[in-house]
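> I would like the atomic coordinates for the input below:
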Amino acid sequence: MNICLITTGFPPENGGGIGTYIYNLAKGFVAIGHTVHVISPTSQSNYSVEQVEKLIVHRLPKKYLPKIEAYLPGMRWSFQVYQLIKKLHKQSPIDIIEFPNWEAPGVISQLLLKIPTVVRMHTPFFETLSLDSDNISFSDKMVCNAEEWSCKKANQLISSTRCHANTIIDQYKIDIDDISIIPLGIIDKYQVLKSRDLDNTSFKILYVSRLENRKGTLAFLNSIPLIHEQYQNIQIDIIGSDRPHAPGDIKFQQYFNENLGNFSEVVTFHGFVDDQMLDRFYTEADLFVVPSVYESFGLIYVEAMMYGLPSIATIGGGIPEVITEGVDGFLTDINDSEQISKRVIELINDEYLLTQMGAMARKSFEEKYEFLIMSAKTEELYKKVVSQYATYRNS
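The predicted model follows:
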């Protein structure tokens, strides 16, 4: 097949959750013999094309029309995507397009192109607004409407978890039969697990995600004094860009410095780091902790599993479909700092349990979340969609 994938970013530039997913999906498709076009926005001033074997990455500078963006956010970008897909389709017919629901970059293509489309439902804008914003503007509502329209217009919807699918069903009034459940997967970068020595080094806790309300950052920070009270030999590394979501609308590092500064010797805020540095943090960590309030799936936990790390997360959204409670991690209630600290201390004090959970996390990754598993399931679905679309067009 000749496949076109649309993303919000593509490594090494602005990957994020959607970009990471598209990277792994594209690599998987190429590995099983398909040609893949990826269209990604770029901060560079000029359009560029990169090709490695059958993977062609189109980096397209975003254009903005302020007067239109005020009422129809993202429509200029959606039109750019449409123009490029139309051009590619003329050069070599595209069999199927996958769009993310986020900010609805597919609305114009879905309206004007006669190509079957799949929409992968990541965390929708309405869910983000419910967690991060008290004031919803007209433009916010228009983004939510565009996402809903794009989902309803798609020939097929994909969700990473059944919980997230139900969230979309409740909001958009979509039939559950229109949604296929395909968990996310990633390329295995850590094929040999190292032995972690807890006797001679501090216990290393890793947080990797944006610092914001949806990621439960405040609950995690407030658990640190409770952890430190019982075990002082800890090192906490916090990776990710910071947002002004802490009390008082300040960034979380400022909140920490002003309210929890006594623990600065055991906590380091690293901000955004490159993949090589991130790999080092994962391989040196003993435990992964991100108590998200909501995740449609939680790719970060799969990344931790890949490195053989047990996770402490929450029951928010689709997370319980990824982490098995008591097997490859622990699930706490949302925004419960005390539960987080208790689970951390439990694993610090029980090296055998920590090791067993780490081994089970790695097993979960290998059996359920390796990228070729995701790619094969998606390929099967694409073929079904293309066949059904052709039958419909010919009828």
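> when you work out contacts or count neighbours from here on, use the C-alpha atoms and nothing else.
Noted.
> helices of the chain, start to end?
With DSSP state H, the ranges of helices along the chain come out as 16-31, 66-69, 75-91, 107-112, 125-132, 138-153, 162-172, 217-230, 252-259, 275-284, 299-306, 337-349, 351-364, 371-394.
> pull the distance from the longest one to the chain's centre.
Centroid separation for helix 371-394 versus its chain: 23 Å, with C-alpha atoms, centre = their mean, to the nearest Å.
> same check, this time on the fifth one
For helix 125-132, the gap between its own C-alpha mean and the chain's C-alpha mean amounts to 15 Å (C-alpha atoms, centre = their mean).
> what angle sits between that helix and helix 138-153?
Helix 125-132 runs at 140 degrees relative to helix 138-153, counting by axes from the mean of the first three to the mean of the last three C-alpha atoms, to 10 degrees.
> helix 125-132 packs against which elements?
Helix 125-132 is packed against helix 138-153, with contacts defined by 3 or more C-alpha pairs under 8 Å, 6 or more residues apart in numbering; DSSP states H and E.
> what comes up buried for the helix it packs on?
Buried residues in helix 138-153, counted by 16 or more other C-alpha atoms under 10 Å: 140-153.
> do the same with stretch 336-349
Asp336, Ser337, Glu338, Gln339, Ile340, Ser341, Lys342, Arg343, Val344, Ile345, Leu347, Ile348.
> next one: stretch 115-129
Using 16+ other C-alpha under 10 Å as the test for burial, stretch 115-129 gives 115-127, 129.
> how far does it stretch from start to finish?
32 Å (C-alpha to C-alpha, to the nearest Å).
> next: stretch 286-294.
For stretch 286-294, the first-to-last residue distance is 24 Å (C-alpha to C-alpha).
> what does that stretch rub up against?
196, 203-209, 213-217, 219-220, 301, 304, 309-314, 316-319, 332, 334-335, 340 (C-alpha atoms under 8 Å, 6 or more residues apart in numbering).
> if you set the cut-off to 6 Å instead, what comes out?
Residues from elsewhere that reach stretch 286-294 (C-alpha atoms under 6 Å, 6 or more residues apart in numbering): 204-207, 214-216, 309-314, 316-317, 334.
> and stretch 366-385, by the same measure?
Residues from elsewhere that reach stretch 366-385 (C-alpha under 6 Å, 6+ apart): Leu25, Gly28, Phe29, Gly185, Ile186, Ile187.
> report the contact partners of the fourth one.
So that's Gly185. Here Gly185 is in contact with Tyr369, Glu370, Phe371, Met374 (C-alpha under 6 Å, 6+ apart).
> to compare with the earlier structure, here is another sequence to fold:
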Amino acid sequence: MRIAFATTEYVTEKYFSGGLANYLHRIAKALLSLGHEVHIVVLSEIDRDEFEYEGIQIHRLTLGKIQQRLDKLSRYSICQTSQCLDFSFQVYRKLLKLHKQQPFDIVQFPDWDACGVISSLLLPIPQVTRISAYRPVWCEKSGEERDRDEQIIEWLEWLQMRLGKHVYAPSYTLKRLLAEQAKITHVQVIRTPFYLETSDWDSSVFNEYLQGKKYLLFFGRFQLHKGFHILAQALPQVFKKHPDCHAVFVGLDLSSSLASSMKEYALSFCSQYTDRLVFIDQIPHTQLYPVIAGAKLVVLPSLIDNLPNACLEAMALGKPIIGTIGASFEELLTEGETGFLVPVGEVNALAIKINEVWMHPSLNEIGQAAKWKVQEFAIENTVKELLNYYEKVIRDIKYA
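Prediction:
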């Protein structure tokens, strides 16, 4: 098949740091390995270049005059909306041009930033929308204010989901959330393909900061919806009970409604134990994997999530994980068998669970069970399911 993906972020762009870019790169490489032709249409801050990247055809788009005009008309009060509409129109024009040169079999859009909303109305190509998050709840859990600009984006994303007849999500948690909160009921669940990004490990970061330490690990963005603050508040109870325990945080330090720096927020809560906190900036997978592999326990106390890649990576490396109930972790972890679960947002419950698990006699066995569990997300299973879905969409449209 000839398949196109539109996206606001991809691994070819220097600004990316999110899961959407990593997901698209994994699925693109998987499809390519099976003989399919893959095109990525991506928002760029650099240029409108076209090139090949690891066998994938990349088409960069920059914003045009639509954004400028909307910004002037709105007196710069809806800058995010103007950017989204501009890019959505640029995507439509680009895909139509490429389709006329050689037809695509199918196009996939993300829900985020509604980059497929115009194409869902006008583009004569079979298309699907993959939902990665439901923005209103995501913003609430992230502590972000929802101004008029944000609310318009939310509406555009909802409109794209309503207009699209073929919508899918990676988790049943997100499917239920969409049905309850957005009244979007035509959502199919298709698991995300997963594999470890590299077998070429670089242990330099581990050796410099963590050699000889027993530690629990949090990795990902330092954000409220990831439960960073919940873990920070729970750690003093853990440190007090377990003098051998260190806490390692790997990722991008960000501001929030609680603090201008979440790293400083954690340090303030653990002021008596700052020598047992280790902070490491965002690092590539080659350096991250040895850090994960060296952890005694991985703690991911998200308030909301969607089968997070961090959980899958830790499972694949045989690590026991503490996740949260209601944030999709229960679709991956079974209490005491493949991991551990705690209620969302409860500091004391998290501290108690970490204290219990730290001394658990079967951590290695639970980590190995998690490693077997994650095989359900192997390419041979999930990509086949996705391709079957694509083929069904194409047939439904053809014979409609």
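> got TSV for the helices of the first structure, with distance to His58 of the first structure too?
Below are those laid out as TSV (distance: least, C-alpha to C-alpha, whole Å):
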stretch	distance to His58 of the first structure
helix 16-31	13
helix 66-69	23
helix 75-91	9
helix 107-112	17
helix 125-132	25
helix 138-153	22
helix 162-172	30
helix 217-230	35
helix 252-259	35
helix 275-284	21
helix 299-306	24
helix 337-349	43
helix 351-364	34
helix 371-394	21
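> ok so, going back, between the buried residues of stretch 336-349 of the first structure, which sits nearest Asp175 of the first structure?
Distances from Asp175 of the first structure to these, taken as C-alpha to C-alpha, are shortest for Asp336 (34.3 Å).
> what residue of the second structure matches up with the closest one?
In the second structure, the residue paired with Asp336 of the first structure is Glu346, using TM-score structural alignment.
> quick one on the thing from earlier: make a markdown table out of the contacts of stretch 366-385 of the first structure and add distance to Ile239 of the first structure.
Shown next, in a markdown table, are those (distance: C-alpha to C-alpha, whole Å):
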| residue | distance to Ile239 of the first structure |
| --- | --- |
| Leu25 | 25 |
| Gly28 | 27 |
| Phe29 | 30 |
| Gly185 | 21 |
| Ile186 | 19 |
| Ile187 | 21 |
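> and the residues you listed, which of them are buried?
Buried members of those, counted by 16+ other C-alpha under 10 Å: Leu25, Gly28, Phe29, Gly185, Ile186, Ile187.
> between these, which is nearest Trp102 of the first structure?
Using C-alpha to C-alpha, Leu25 comes nearest to Trp102 of the first structure of those, at 17.3 Å.
> and the closest one? What does it align with in the second structure?
Alignment note (TM-score structural alignment): Leu25 of the first structure maps to Ile27 of the second structure.
> ok, Leu111 of the first structure next?
Applying TM-score structural alignment, one finds that Leu111 of the first structure aligns to Leu121 in the second structure.
> list the contacts of its match.
With C-alpha under 6 Å, 6+ apart, Leu121 of the second structure has no contacts at all.
> what separates it from Ala4 of the second structure, distance-wise?
The separation that Leu121 of the second structure has from Ala4 of the second structure, given C-alpha to C-alpha, amounts to 17 Å.
> and what of Arg221 of the second structure?
Relative to Ala4 of the second structure, and taking C-alpha to C-alpha, Arg221 of the second structure is found at 29 Å.
> now swap in Ile153 of the second structure and tell me
23 Å.
> ok, now Gln68 of the second structure?
Distance of Gln68 of the second structure to Ala4 of the second structure, given as C-alpha to C-alpha: 27 Å.
> for those two, indicate the residue with more neighbours.
Ala4 (24 against 15; other C-alpha atoms under 10 Å).
> could you find the closest non-adjacent residue to the residue nearest the centre of the second structure?
Central residue of the second structure (C-alpha atoms, centre = their mean): Gly19, 3.2 Å from the mean position. Setting aside the residues directly before and after it, Gly19 of the second structure is nearest to Asn309 in space (C-alpha to C-alpha, 6 or more residues apart in numbering), at 7.3 Å.
> neighbours of the counterpart of that neighbour in the first structure, how many?
When the first structure is aligned by TM-score structural alignment, Asn309 of the second structure is paired with Leu299. Leu299 of the first structure has 22 neighbouring residues, counting by other C-alpha under 10 Å.
> residues near Val205 of the second structure, how many?
16.
> ok, Lys319 of the second structure - how many residues close by?
Using other C-alpha under 10 Å, Lys319 of the second structure is surrounded by 29 other residues.
> swap that for Thr286 of the second structure, sorry
For Thr286 of the second structure, the neighbour count with other C-alpha under 10 Å is 17.
> which position in the first structure aligns with it?
By TM-score structural alignment, Thr286 of the second structure lines up with Gln276.
> and its match, how far is that from Ala26 of the first structure?
Distance of Gln276 of the first structure to Ala26 of the first structure, computed by C-alpha to C-alpha: 21 Å.
> could you do Pro11 of the first structure as well?
Distance of Pro11 of the first structure to Ala26 of the first structure, computed by C-alpha to C-alpha: 12 Å.
> among these two, which residue is more densely surrounded?
Between Pro11 of the first structure and Ala26, Ala26 has the larger neighbour count (other C-alpha under 10 Å), namely 25 against 13.
> check contacts around the more buried one.
Going by C-alpha under 6 Å, 6+ apart, Ala26 of the first structure touches no other residue.
> for Gln171 of the first structure, same thing?
Under the criterion of C-alpha under 6 Å, 6+ apart, Gln171 of the first structure has no neighbours.
> so what does it match up with in the second structure?
Under the alignment by TM-score structural alignment, Gln171 of the first structure pairs with Gln181 in the second structure.
> what of Ile323 of the first structure?
If you follow Ile323 of the first structure across to the second structure using TM-score structural alignment, you land on Leu333.
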